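1. need a structure here:
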Amino acid sequence: MPNESGTCVLCGERRLLTGEHIFAAWIGRLSAHAEPNTTALIFSRGVRKIEVVDLSKRGGHKNNTVNVLCESCNSEWSSDIQQATRNILKPILDRKVWFISLLERKVIAVWASLFVGIRQYAHGAIPVISAEKMKVFYNSKAKIDKLEPFKGINVWMGSFDGDHEFSARFAALRLAEEVHYEDQPNTYICTFAFGNLIFITWGSVESAKNDQLIPGTILLQQFLRSMGMCEIWPGKVPFQENRPESLTDDDLISLLDAAVRVIEHAVADSIRLPNW
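-> So this is what the prediction gives:
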């Protein structure tokens, strides 16, 4: 994707934008499989339909980028988050350990917040996290140990042995008393997998809606725990000491749909917006 001028979604400055990888380069180097999944569900707002698109000409998800960050945020600020996360996840990807401390869990939650914030711009999706919210998250003076994850974000991780790594699926929902198709979404669910790890994260950008999500969150937690996944953040439950049974491609494909159905069942005034 060629560079172009625009407003950086992190610092908010208008600068030359660089192609930010949805999956950072270190993930590609550490992951086991050479060939990523090369199809994606893409929603076109113009014709309002979802279609399967072959990404092989772009190098697949592994090399898929979005022009949303300036060079400073891409190469300096966000790289600190990526490096800190790499140091935590590399031993797990190498199958040497299965443990993340409470401090490390916070780093993973910060990294997951960044992942969701970038992933929401892929394929012309309607952004859930606004530029103002992203700039608050950015906080240019904060170092990695001082950064806070998105308020209300939930992050879970599991073991994965499928072939469709480098897959990232995103669903946007609108939680409101009165729902209109064109309303700005305020709630997100994102699933992604690479190497032998699978993640799911969800939350709302509005504090009141995070309270509204509590019944759905409780059901989701029970569902994910039954699948052997472990809570990373908020991290109130002790981390599982032994690596759980691995999830498969079928689990990856169904995980987002199941999570959306749980939220829709638990939160009466919700609607899914088709911008996966």
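2. alpha carbons only for contacts and neighbour counts from here, please
-> Will do.
3. pretty sure Ala193 contacts Gly158?
-> No - Ala193 is beyond contact range of Gly158, at 9.3 Å (criterion: Cα atoms under 8 Å).
4. Now list whatever residues contact both of these two.
-> Phe199 (Cα atoms under 8 Å, 6 or more residues apart in numbering).
5. Now do the strands in the protein.
-> 4-7, 14-21, 39-44, 49-54, 65-70, 154-159, 167-175, 187-194, 197-204, 230-233, 270-273 (DSSP state E).
6. Including mean neighbour count and distance to Leu255, could those go into JSON lines?
-> Converted to JSON lines, those look like this (neighbours: other Cα atoms under 10 Å; distance: least, Cα to Cα, whole Å):
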{"stretch": "strand 4-7", "mean neighbour count": "16", "distance to Leu255": "33"}
{"stretch": "strand 14-21", "mean neighbour count": "19", "distance to Leu255": "23"}
{"stretch": "strand 39-44", "mean neighbour count": "18", "distance to Leu255": "15"}
{"stretch": "strand 49-54", "mean neighbour count": "12", "distance to Leu255": "18"}
{"stretch": "strand 65-70", "mean neighbour count": "24", "distance to Leu255": "24"}
{"stretch": "strand 154-159", "mean neighbour count": "23", "distance to Leu255": "12"}
{"stretch": "strand 167-175", "mean neighbour count": "24", "distance to Leu255": "10"}
{"stretch": "strand 187-194", "mean neighbour count": "24", "distance to Leu255": "7"}
{"stretch": "strand 197-204", "mean neighbour count": "24", "distance to Leu255": "8"}
{"stretch": "strand 230-233", "mean neighbour count": "24", "distance to Leu255": "14"}
{"stretch": "strand 270-273", "mean neighbour count": "20", "distance to Leu255": "15"}
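7. Let's see this one next, to set against the first:
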Amino acid sequence: MTETEEPGAGPARSVAERAFAVLLAFDDQHRSMTLSQIARRTGLPVATTHRLLHRLEGMAAVERDAQGAYSIGALIWRLGILAPAHDVIGRGGRPLLTRLGAQAAMDVRAYTYFDSSAMCVEEVLLRGGVSPGGPGAMVPLAGSAAGVAIASRLPDDALTKLPLTRGRFEELLGHVAAARSEGLARLTTPAGGELAVPLDVVGRPPMALCLTPPLAGARGAETAALPTTRPTAPVEAALRAAGRALRAILNRGAEQ
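-> Okay, here's the model as predicted:
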């Protein structure tokens, strides 16, 4: 059997493609999985999945606990921090996000465009706050202020290729037009009002800095947003200023 043969699993895939399929089976809702769960999510035979996991475990790309469940390993974290998106932390941007959160009394997140969505690359929560996903979590472009801010920096032909229904697409276009005009996205979601500004960083996909109402209660529980009666204008001004400062930090890093 060659390295690309894969009986009973559709079109042949290379070893690299199958290994990445295993790694990409993990997400925020599937942080730890058994062999059979991973096989189901990848569509690979159990024997193939087991062989790939064995190799990946030997490289520390995945790790296995005492019960036999697998999770992402330290090697992936080591590679991940080399990604330009990690510069929000690596270039010293976290203190800036912390100050913004304190000023606005809201949670702060930085996002980057990835796979037709907005991916969280850093977050700062209010004390005692709860994260709905954390770094690596994906939010849709339509339905989130961060997504709208990022979409406002995409060319129109790229917007037309997004996997959206006609209704959602037209809704997104309306929000994008407003965000392009004001340089800021405002959106009311079930959790409350969100604000986001786009970040234009040289040589990178569109990014955004976002403020969202903090959640109360245990992660995964149905909780309501905390009251957000603070003045809007000062919060918007603080977000715009932080966005300019973070953009400058990231662009300095891109020039080095």
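8. where does the TM-score land?
-> The TM-score (TM-score structural alignment, normalised by the length of the second structure) is 0.29; 136 aligned residues with a Cα RMSD of 6.5 Å.
9. ok, now which ones touch the residue nearest to Arg247 of the second structure when sequence neighbours are not counted?
-> Distance criterion Cα to Cα, 6 or more residues apart in numbering; nearest residue to Arg247 of the second structure, sequence neighbours excluded, is Leu199 at 5.8 Å. Leu199 of the second structure makes contacts with 206-209, 243-244, 246-247, as judged by Cα under 8 Å, 6+ apart.
10. let's see it at 7 Å
-> 206-209, 243, 247 (Cα atoms under 7 Å, 6 or more residues apart in numbering).
11. So which of those sit within helices?
-> 243, 247 (DSSP state H).
12. right, and the pair among the contacts of Leu199 of the second structure with maximum separation?
-> The most widely separated members of these, counting by Cα to Cα, are Pro206 and Gly243 (13.0 Å).
13. all helices of the stretch 51-200 of the second structure, in order?
-> 74-80, 87-90, 94-104, 145-151, 156-160, 166-182 (DSSP state H, counting those that start in this stretch).
14. highest average neighbour count across the ones you listed?
-> Across the helices of the stretch 51-200 of the second structure, averaging neighbours per residue (mean count of other Cα atoms under 10 Å) puts helix 145-151 on top, at a mean of 32.
15. Now do that helix: everything it contacts.
-> The contact list for helix 145-151 of the second structure (Cα under 7 Å, 6+ apart) reads 111, 113, 117-118, 139-142, 172, 175-176, 179, 184-187, 194-198, 206-210.
16. Of these, which belong to strands?
-> Per DSSP E, strands hold the following members of these: 111, 113, 117-118, 139-140, 185-187, 194-198, 207-210.
17. and Phe114 of the second structure, what does it touch?
-> For Phe114 of the second structure, the contact set (Cα under 7 Å, 6+ apart) is empty.
18. and it, how far is that from Ala145 of the second structure?
-> Computed as Cα to Cα, to the nearest Å, the Phe114 of the second structure to Ala145 of the second structure distance reads 16 Å.
19. Repeat that for Thr189 of the second structure.
-> 9 Å.
20. What of Arg180 of the second structure?
-> With Cα to Cα as the criterion, Arg180 of the second structure and Ala145 of the second structure are 13 Å apart.
21. Also Glu63 of the second structure?
-> Going from Glu63 of the second structure to Ala145 of the second structure by Cα to Cα gives 35 Å.
22. could the strands of the first structure go into JSON lines alongside distance to Leu89 of the first structure?
-> Formatted as JSON lines, the strands of the first structure follow (distance: least, Cα to Cα, whole Å):
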{"stretch": "strand 4-7", "distance to Leu89 of the first structure": "31"}
{"stretch": "strand 14-21", "distance to Leu89 of the first structure": "18"}
{"stretch": "strand 39-44", "distance to Leu89 of the first structure": "25"}
{"stretch": "strand 49-54", "distance to Leu89 of the first structure": "29"}
{"stretch": "strand 65-70", "distance to Leu89 of the first structure": "22"}
{"stretch": "strand 154-159", "distance to Leu89 of the first structure": "11"}
{"stretch": "strand 167-175", "distance to Leu89 of the first structure": "18"}
{"stretch": "strand 187-194", "distance to Leu89 of the first structure": "11"}
{"stretch": "strand 197-204", "distance to Leu89 of the first structure": "9"}
{"stretch": "strand 230-233", "distance to Leu89 of the first structure": "12"}
{"stretch": "strand 270-273", "distance to Leu89 of the first structure": "32"}
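23. Looking at the ones you listed, spot the one closest to Ile92 of the first structure.
-> Nearest of these to Ile92 of the first structure, taken as Cα to Cα: strand 197-204 at 8.4 Å.
24. got the angle between the closest one and strand 187-194?
-> On the basis of axes from the mean of the first three to the mean of the last three Cα atoms, to 10 degrees, strand 197-204 of the first structure is oriented at 170 degrees to strand 187-194.
25. Verify the stated contact: Phe43 of the first structure with Val53.
-> No - assessed by Cα atoms under 7 Å, Phe43 of the first structure is found out of contact with Val53, at 9.9 Å.
26. residues contacting Lys49 of the first structure?
-> Applying Cα under 7 Å, 6+ apart, we find Lys49 of the first structure in contact with Phe43.
27. and the gap between it and Ile198 of the first structure?
-> 27 Å.
28. Also Val53 of the first structure?
-> In terms of Cα to Cα, Val53 of the first structure sits 22 Å off from Ile198 of the first structure.
29. List the contacts of Gly58 of the second structure.
-> Going by Cα under 7 Å, 6+ apart, the list of residues near Gly58 of the second structure is empty.
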